[in-house]
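Asker: Need the 3D shape of this:
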Amino acid sequence: MAVNLTPPNPATLHAVPGVRIGVAQAGIRKAGRTDLTLFQFDPGTQVAGVFTRNRFCAAPVQVCREHLGVAQSAPMRALVINTGCANAGTGEAGLQAARESCDAVAALLGVKAREVLPFSTGVILEPLPLDRLVAGLPAALADARADAWADAAAAIMTTDTVPKAASTQISIDGVRVTVSGIAKGAGMIRPNMATMLGFIATDAAVAPALLAQLAREVADASFNCITVDGDTSTNDALVIAATGRAALPAITDAASPQAQALRAALTQVALHIAQAIVRDGEGATKFISIHVERARSREEARLVAYAVAHSPLVKTAFFASDPNLGRILAAVGYAGIDDLDVSGVDLYLDAVHVATRGGRHPGYQEAEGKRVMAKPEIAVRIVLGRGDAAATVWTCDLSHDYVSINADYRS
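Answerer: This next block holds a predicted model:
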């Protein structure tokens, strides 16, 4: 039931020089579908990551942080990703399983275990079936190809109904640079750094400190602006790999035109796959943009936007196409701005002026509100009248299917 979202065309997903990807059926999730993915990187590839701030973070997240170090950026040779089991809430045994998965990949590829990053997604509080993961690695290695981005996007899915991938190519100093990425996620989405799982690669060479900075900035401009249900996963991870295969000097200065061009391309890809997660939100029928403007700070604008985006009353009203728009004003009111002057607040639904000076607009007709809310894509604009800052959050409605999907998740 994804909203205006179709599977990516493999022909539009560019191979990234220095990256090979293989998938396999390891029997971790369900028989008959791919559930194990292996990324291989050429020597010299730099990888940076940002991860969930959930204190109950999964074992693979902990191991990734160990391998990337304090800088959260380091040379890496492989990523191993499984679906079907989150390896979260599994204690010391889970940590050992995550480390042993890295050992197995390292032995297979002839690299160091610290040069492998593990990722898991699926059911929490269940032990990782390490034997099946290890047994599936040779098949994933044999399947390795440069053009397997679409296959990988499908292999990392859990409750997703559509694979999520994007790709672009830009010119930096006359040299073609490629950026490709995939993500998975449909529920348990309120990232506090990135998304449930996201993997982006480029053939540009980027200094380690700058790559770590770009990972944070890209996450903040994309994955940290989406929500499906307000739940922050135990396994959220976004990594960006830079192989350095493009014929360019390493990008080291964040203010340089080269860094700005790369940042824009990375953000473009990340934003596409982040919004795809919302479009594929569990049971979603509406894709909703919530734009808050004239706030005193971006943080204040995001606070209001998320209050509206997380409100079950607002989300169910959108599902029903019911213009019960006082629910939006109520969410603005409890967002946490203690000195908010509601007489300065205006509310728009697309171009329809719903409320002004804290009350119903004299010209607003409910039929116009209902017309907008029946659309599959809707823009909410909230004007606070307090300053010049703005922020946008993307979300979806809350339907009967969301409850059914999550009630039956382990069935």
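
Asker: make it CA atoms for all contacts and neighbour counts henceforth
Answerer: Fine.

Asker: Tell me how far the closest residue in space to residue 104 that isn't next to it in sequence lies from residue 58.
Answerer: Closest residue in space to residue 104, ignoring its immediate chain neighbours: residue 134 at 6.4 Å, by CA to CA, 6 or more residues apart in numbering. Using CA to CA, to the nearest Å, one obtains 19 Å as the distance from residue 134 to residue 58.

Asker: higher neighbour count, those two?
Answerer: Neighbour count, other CA atoms under 10 Å: between residue 134 and residue 58, residue 58 has more, with 28 against 19.

Asker: Surely the more buried one touches residue 87?
Answerer: Yes: with contacts counted by CA atoms under 8 Å, residue 58 reaches residue 87, the gap being 6.0 Å.

Asker: Flag every buried residue along stretch 242-262.
Answerer: Applying a neighbour-count criterion of 16 or more other CA atoms under 10 Å, the buried positions in stretch 242-262 are 242, 243, 244, 245, 246, 248, 251, 252, 254, 258, 259, 262.

Asker: biggest separation within these, which pair?
Answerer: Farthest-apart pair in those is 245 and 254; separation 19.8 Å (CA to CA).

Asker: Please give the structure of this sequence too, so both can be compared:
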Amino acid sequence: MPVNLPELNPASLTPIKGVRLGWAESNIKKLNRKDLLVIEIADNSSVSGVFTQNRFCAAPVTLCKKHLAAVKNNQVASIKALVINTGNANAGTGEQGMLDAITTCQHLAENMDIPVESILPFSTGVILEHLPINKILAGLPLAVANLKNNNWADAATTIMTTDVAPKAYSTQVKIGREQVTITGISKGAGMIHPNMATMLGYVATDANITQSLLDEITKEVADLSFNCISVDGDTSTNDSFIVIATGKSNAPAITSREDAGFKEVFNALLETSQYLAKAIIRDGEGATKFITVNVNGALSIEEAKTIGFSIGKSPLVKTAMFASDPNLGRVLAAIGYASRECKSLEDLDTSLLELYFGDTLVAEKGGRAASYKEKVGQAIMNKAEIDITVELHRGNESATIWTCDFSYDYVKINAEYRT
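Answerer: The predicted structure is shown next:
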């Protein structure tokens, strides 16, 4: 079961003015399960996205980028719909995969009477298999007919693959006397590692944010949330994070970082995205531990993140966490080889480094801390949530990443993924 992930209460998810969601059961991979989602977006909304950097990126990712570029080039007024299928990634599918993604958009465009270029397609699931396109096309009219503004909880369930639990979050902030709402959903449990992960994330707000500013915000929020998680060190072919701003709130428009409400809305978007990102880790395939790695005192954020991920994706660290084994050497080794991915760490002075489990100093001056007692470390490792802090004492930059352990179930889930 997910590690301390609260059960989703549909009533906690506030609808966003200008957004409706509809789902269908298309039997893409399994019978009688929600697996096709359509999200309708009000005219003239701002929509921004960041995507996987995997060179084998899926056909829908390529098409999303093309359609977002069409908006920027004024070839189409705005993005008006998203379509997401689970059960099949449409990745590694060559020319046919692109044709299937285009066909999906064409049929949805006909059903909704909107331009093809105003639709963003997304797929997630098995790689190197062609879409069951006829099943998807048959499901589109059903999803459109089911469009409602309060379908957020069903939408969170629809986009799941190996997830055990749906992931969604909603919050509100005030700008002056006016209220702004933010609601989001995500999916992901395995093949999770920046940039970005096997994850899909969709966050919407009724705030009025200009397109250029939303583009900046989306990248910054992604870097502080979905680009700070790792389940297994594998980056997928389909990762996408989309932020929608419908402008339907009565709050004043936000056109710059100096405008009233910018800080409040940015922080709410970040809060929502970090909750969704951490929910992915809590629901990591087979996870029994939720681990926070803080790295402080680095010369750069790159240094801090590199060390954090070196610890967070180490199979030896992760299996020790699963066994509740306070094996300090595995963490130190992971810190020590981080220079393979960040050359500035080649002169890391390990004699200055301090390592903490929780609030307990466990290593300093290049070795075990004199004050450290094994039974204290064991008590920390027995917990479901573990904090690891690395103090480098070489600069002023910091980073936090979230990860989980490796259990027997992780191997089982992935060994049986296609069966």
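
Asker: hang on, the earlier thing: show me what the residue nearest to residue 104 of the first structure lines up with in the second structure.
Answerer: Residue pairing (TM-score structural alignment): residue 134 of the first structure is matched to residue 137 of the second structure.

Asker: Which of the three states applies to that match?
Answerer: Look at residue 137 of the second structure: counting by DSSP: H, G, I helix; E, B strand; the rest coil, its state is helix.

Asker: again, but for residue 50 of the second structure
Answerer: Put simply, residue 50 of the second structure is strand when judged by three-state DSSP.

Asker: next one: residue 260 of the first structure
Answerer: helix.

Asker: Now the corresponding residue of the second structure for it. Nearest residue, chain neighbours left out?
Answerer: Mapped onto the second structure by TM-score structural alignment, residue 260 of the first structure lines up with residue 263. Nearest non-adjacent residue to residue 263 of the second structure, counting by CA to CA, 6+ apart: residue 257, 7.4 Å away.

Asker: go on, residue 138 of the first structure?
Answerer: Leaving aside its chain neighbours, residue 138 of the first structure sits nearest to residue 108 (7.7 Å; criterion: CA to CA, 6+ apart).

Asker: Kindly confirm my reading that that neighbour is in a helix.
Answerer: Yes: per three-state DSSP, residue 108 of the first structure lies within a helix segment.

Asker: so how many other residues sit close to it?
Answerer: Using other CA under 10 Å, residue 108 of the first structure has 13 other residues around it.

Asker: what sits against the equivalent of residue 314 of the first structure over in the second structure?
Answerer: In the second structure, residue 314 of the first structure lines up with residue 317, judged by TM-score structural alignment. When contacts are counted by CA atoms under 8 Å, 6 or more residues apart in numbering, residue 317 of the second structure touches 311, 327, 330, 331, 334, 405.

Asker: among these, which are in helices?
Answerer: In this view, the contacts of residue 317 of the second structure that belong to helices under DSSP state H are 311, 330, 331, 334.

Asker: How about the contacts made by the second one?
Answerer: Residues in contact with residue 330 of the second structure, defined by CA under 8 Å, 6+ apart, are 316, 317.

Asker: distance of it from residue 386 of the second structure?
Answerer: 15 Å.

Asker: what do you get for residue 255 of the second structure?
Answerer: Between residue 255 of the second structure and residue 386 of the second structure the distance is 40 Å, computed by CA to CA.

Asker: Same question for residue 188 of the second structure.
Answerer: Following CA to CA, the distance that separates residue 188 of the second structure from residue 386 of the second structure is 21 Å.

Asker: again with residue 180 of the second structure
Answerer: Going from residue 180 of the second structure to residue 386 of the second structure by CA to CA gives 34 Å.

Asker: which of those two has more neighbours?
Answerer: Counted by other CA under 10 Å, residue 180 of the second structure and residue 386 do not tie: residue 180 has more neighbours, with 25 against 19.

Asker: Map that one across to the first structure for me.
Answerer: Using TM-score structural alignment as the criterion, residue 180 of the second structure maps onto residue 177 of the first structure.

Asker: quick one on the thing from earlier: closest to residue 43 of the first structure among the buried residues of stretch 242-262 of the first structure?
Answerer: Proximity of those to residue 43 of the first structure (CA to CA) peaks at residue 243, which lies at 8.0 Å.

Asker: isn't the closest one right next to residue 208, touching?
Answerer: No: using CA under 8 Å, residue 243 of the first structure is not in contact with residue 208; the gap is 11.6 Å.
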